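Asker: here is a sequence with its predicted model. Questions after.
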Amino acid sequence: MNPAQFPLLALVLFAPWFAIVGSLYWHFPRQPRNSRRRVLDALALCVATVVFVLSTWWAFHHADGTHRLWKQVFATSVGYGSFLLTMTLAFFSRRRWFKTLP
């Protein structure tokens, strides 16, 4: 494998899990389902993906390189945590925002 592709390995490995988490975020709760909700959900999923890629890239390039596998493990952990944090913040923000709407 080309060493330049190592930072993207985490995205490839976690893509199925992110698809499951993203679809759960998209479909639940079922109401209200309007255009504002769809736009907010799509924006949250895009932001979470961008945050994952950027944090994975940053962690891979700033990890201690004494062990060959440590860079991938550290980058994957940081990226996964940042994705879940972004989705959690989006979930509670969406919940609060739609509770206050008429």
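Answerer: Structure's in. What do you need?

Asker: could you use CA atoms for every contact and neighbour count after this?
Answerer: Will do.

Asker: geometric centre of the chain: which residue is closest?
Answerer: residue 83 (2.7 Å; Cα atoms, centre = their mean).

Asker: can you pull the buried residues of the helix or strand in which residue 21 is found?
Answerer: Using DSSP states H and E, residue 21 maps to helix 6-27. The neighbour-count check on helix 6-27 (16 or more other Cα atoms under 10 Å) flags 7, 8, 10, 11, 18, 22, 25, 26 as buried.

Asker: take a look at this one as well, against the first:
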Amino acid sequence: MPANVQTDLAFILFLPAFCIVGALYCFYPRTPRHALRWIADLAVLAFAAVVSVVATRWGFRTATGVGGALWKQVLATLLAFACFFGFVGIGALVRRPWLRRTP
């Protein structure tokens, strides 16, 4: 298997979970809905996805061979989850007071 496919496999396998969480992040809370909110939500999700891919590749490259070849995929997946959910969580925490201020 080519190296670039192996490094992105952890992200690709969990892309449906990231899409579900991203959709929930965008759709809740239901109000207010304005263009600036959609742009901000999509920017947070895009940034979270990019950071997640970078973390996946970094984790795959830095994993030692102690646990075998599977350990590289496990570490890459854990880092992808941590980065994606961490940035979406931070985005949700920052968005909450911002939505209260915005008319």
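Answerer: Thanks, I have the structure now. This one's a predicted model, so the numbers in the text were calculated from it and none came from an experiment.

Asker: report the TM-score for the pair.
Answerer: The TM-score (TM-score structural alignment, normalised by the length of structure 1) is 0.93; 102 aligned residues with a Cα RMSD of 1.1 Å.

Asker: state the distance from the corresponding residue of structure 2 for residue 60 of structure 1 to residue 1 of structure 2.
Answerer: Matched by TM-score structural alignment, residue 60 of structure 1 corresponds to residue 60 in structure 2. Here the criterion is Cα to Cα, to the nearest Å. By it, residue 60 of structure 2 lies 14 Å from residue 1 of structure 2.

Asker: these two - which one has more neighbours?
Answerer: More crowded of residue 60 of structure 2 and residue 1, by other Cα atoms under 10 Å: residue 60, with 24 against 5.

Asker: where's that one relative to residue 99 of structure 2, distance?
Answerer: Using Cα to Cα, residue 60 of structure 2 is found at 38 Å from residue 99 of structure 2.

Asker: the top helix by length along structure 1 vs structure 2 - mean distance after superposition?
Answerer: Looking across structure 1 with DSSP state H, the single longest helix is helix 70-100. Here helix 70-100 of structure 1, set against structure 2 after superposition, deviates by a mean of 0.7 Å using mean Cα distance after the TM-score superposition for structure 1.

Asker: next, the buried residues of that helix.
Answerer: 71-72, 74-80, 82-83, 86-87, 90-91.

Asker: stretch 31-44 of structure 2 now?
Answerer: Result for stretch 31-44 of structure 2 [16+ other Cα under 10 Å]: buried residues 37, 41, 44.

Asker: the second one: what's its closest spatial neighbour, skipping adjacent residues?
Answerer: In this structure, residue 41 of structure 2 finds its nearest non-sequential neighbour in residue 26, 6.1 Å apart by Cα to Cα, 6 or more residues apart in numbering.

Asker: now do the contacts for that neighbour.
Answerer: Taking Cα atoms under 8 Å, 6 or more residues apart in numbering, we find residue 26 of structure 2 in contact with 38, 41, 42.
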